[in-house]
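A.B. asks: got a structure for you, letters missing:
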């Protein structure tokens, strides 16, 4: 295995284990075992456990960005369709979704996750700006993300039914989109 191949294999193994176990703090030894390398190998490529988790989270953020872009392309930039894709990502990949937003766990990892997450938010601001007739697109995008993220967390944990009392998640998403874009 090449030098780059070992690093890639560790990240890929971490992603696989995260998805299989649902443990956002998947261990170094388990990742090394899955990658087929010695238990000390992760330390050669990642100075800390957090730095490996951050590399795994980068994959998740990139996957989320690709999922949202695909939904926007497919639905003609319909914000509700993009929001539904966000929620579906959380439901279908709850451990990755959780890890991506575990800033407490990833803090100090040395990774620049903001280089992936900030353009994602900027992309959302641009989409919102195209849909708004007036108002602050950045503020509306933040409100939209917060609302949809709440739905996503509740849906991913199986709590949406309890919290929303049988209201369809698509209805909730439509309400959040409409309210976020409403003039203030």
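C.D. replies: That came through fine. Only a predicted model underlies this, so the values are computations on that prediction, with no experimental measurement involved.
A.B. asks: going forward, measure contacts and count neighbours with C-alpha atoms only.
C.D. replies: Fine.
A.B. asks: what element comes up after the longest helix along the chain heading to the C-terminus?
C.D. replies: The longest helix of the chain (DSSP state H) is helix 49-74. Toward the C-terminal end, the helix or strand that comes next after helix 49-74 (DSSP states H and E) is helix 79-92.
A.B. asks: Residues in contact with that next one: which ones?
C.D. replies: Outside helix 79-92, the residues within contact range by Cα atoms under 8 Å, 6 or more residues apart in numbering are 64, 67-69, 71-72, 75, 96-98, 127-128, 148-149, 151-153, 155-157, 170, 173-174, 177.
A.B. asks: and if you look at stretch 94-110?
C.D. replies: 15, 18-19, 22-24, 48, 50-51, 53-54, 57-58, 60-61, 89-90, 156-157.
A.B. asks: cutoff 6 Å now
C.D. replies: Stretch 94-110 is touched from outside by 22, 24, 50-51, 54, 57, 60, 90, 156, with contacts defined as Cα atoms under 6 Å, 6 or more residues apart in numbering.
A.B. asks: what's the answer for stretch 45-56, then?
C.D. replies: 11, 15, 106, 109.
A.B. asks: Would you point out the most distant pair within the residues you listed?
C.D. replies: The largest separation in those, counting by Cα to Cα, is between 15 and 109 at 16.9 Å.
A.B. asks: Counting neighbours, go ahead and name the busier of these two.
C.D. replies: Neighbour count, other Cα atoms under 10 Å: between residue 15 and residue 109, residue 15 has more, with 22 against 19.
A.B. asks: any idea how far residue 29 is from that one?
C.D. replies: Relative to residue 29, residue 15 is positioned 14 Å away (Cα to Cα, to the nearest Å).
A.B. asks: here comes the other one, which I'd like you to weigh against the first:
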């Protein structure tokens, strides 16, 4: 059912989700989605939680693979948004799911820890407030870029590679490897 929901979101957006239609697509009884998820918000909460975990895994892997390169972790965020657009569309829309769900919180905390770790590593000796602000700045940059990219709202001339374009924009703002 989650796969069917992700397909619907990718095709037509979250407003197109219908539990009855998902049951038909998944080949299960019309009561199965309600039994497993309770309601539409429960289903979207499961998608948001799955997305947060996938994002956290992707960011941790980028951090490990790049030796903690702050820029490459940001590029991994953009790559995730482009490759998992349906999840991304739900994860940051708290009006669609239950943002206080423990699984959503756990995934969001894991993902945020990597971005904030990069912010603290770039400025040893920073106060907790400075690290929090730097982490928020990093998240804002990559989230905003990813959102603009997937909605086709960026100006022409950046090419067709979201990763290369994200690197160019980040470097312009002084975010460099390391």
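C.D. replies: Sure, I can see it. This is a predicted model, so every value here is computed, not measured.
A.B. asks: Throw the contacts of stretch 45-56 of structure 1 into CSV and include distance to residue 123 of structure 1 and secondary structure, thanks.
C.D. replies: Listed next are the contacts of stretch 45-56 of structure 1 as CSV, based on distance: Cα to Cα, whole Å; DSSP: H, G, I helix; E, B strand; the rest coil:
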residue, distance to residue 123 of structure 1, secondary structure
11, 26, helix
15, 25, helix
106, 23, helix
109, 25, coil
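A.B. asks: and the gap between the residue of structure 2 positioned farthest from its centre and residue 129 of structure 2?
C.D. replies: Computed with Cα atoms, centre = their mean, the residue of structure 2 farthest from its C-alpha average is residue 29, at 30.9 Å. Applying Cα to Cα, the value for residue 29 of structure 2 to residue 129 of structure 2 is 51 Å.
A.B. asks: Where in structure 2 does the longest helix of structure 1 fall?
C.D. replies: Aligning helix 49-74 of structure 1 against structure 2 (TM-score structural alignment) gives residues 40-65.
A.B. asks: which parts of that stretch are buried?
C.D. replies: 40, 42-63 (16 or more other Cα atoms under 10 Å).
A.B. asks: Also stretch 29-44 of structure 1?
C.D. replies: In stretch 29-44 of structure 1, counting by 16+ other Cα under 10 Å, buried: 31-32, 34-35, 37, 41-42.
A.B. asks: what do you get for stretch 161-178 of structure 1?
C.D. replies: Applying 16+ other Cα under 10 Å to stretch 161-178 of structure 1 flags 169, 172-174, 176-177 as buried.
A.B. asks: returning to that earlier point: average offset of the match of helix 49-74 of structure 1 relative to structure 1?
C.D. replies: When structure 1 is overlaid, stretch 40-65 of structure 2 sits 1.2 Å from its aligned residues on average, using mean Cα distance after the TM-score superposition for structure 1.
A.B. asks: picking up where we left off before, can you tell me which of the contacts of helix 79-92 of structure 1 are in helices?
C.D. replies: Checked against DSSP H, the contacts of helix 79-92 of structure 1 include these in helices: 64, 67-69, 71-72, 96-98, 127-128, 148-149, 151-153, 155-156, 170, 173-174, 177.
A.B. asks: now, which of the buried residues of stretch 161-178 of structure 1 sits nearest residue 123 of structure 1?
C.D. replies: Looking across the buried residues of stretch 161-178 of structure 1 and measuring by Cα to Cα, the closest to residue 123 of structure 1 is residue 177, at 15.7 Å.
A.B. asks: Next up, the contacts around the closest one.
C.D. replies: For residue 177 of structure 1, counting by Cα under 6 Å, 6+ apart, there are no contacting residues.
A.B. asks: Not counting sequence-adjacent ones, nearest residue to the aligned partner of residue 169 of structure 2 in structure 1?
C.D. replies: Taking TM-score structural alignment for the superposition, residue 169 of structure 2 sits opposite residue 172 in structure 1. Spatially, and ignoring its direct neighbours in sequence, residue 172 of structure 1 is nearest to residue 151 (7.8 Å; Cα to Cα, 6 or more residues apart in numbering).
A.B. asks: residue in structure 2 matching that neighbour?
C.D. replies: So, by TM-score structural alignment, residue 151 of structure 1 is matched to residue 145.
A.B. asks: Count the residues that sit near that match.
C.D. replies: Residue 145 of structure 2 - counted by other Cα under 10 Å - has 21 other residues nearby.
A.B. asks: before we move on, the earlier item: under a three-state scheme, what state does the residue farthest from the centre of structure 2 occupy?
C.D. replies: coil (DSSP: H, G, I helix; E, B strand; the rest coil).
A.B. asks: What number of residues are in the vicinity of residue 4 of structure 2?
C.D. replies: For residue 4 of structure 2, using other Cα under 10 Å, the count is 17.
A.B. asks: no wait, residue 75 of structure 1
C.D. replies: The number of residues packed near residue 75 of structure 1 is 13, by other Cα under 10 Å.
A.B. asks: again with residue 151 of structure 2
C.D. replies: Using other Cα under 10 Å, residue 151 of structure 2 has 9 neighbouring residues.
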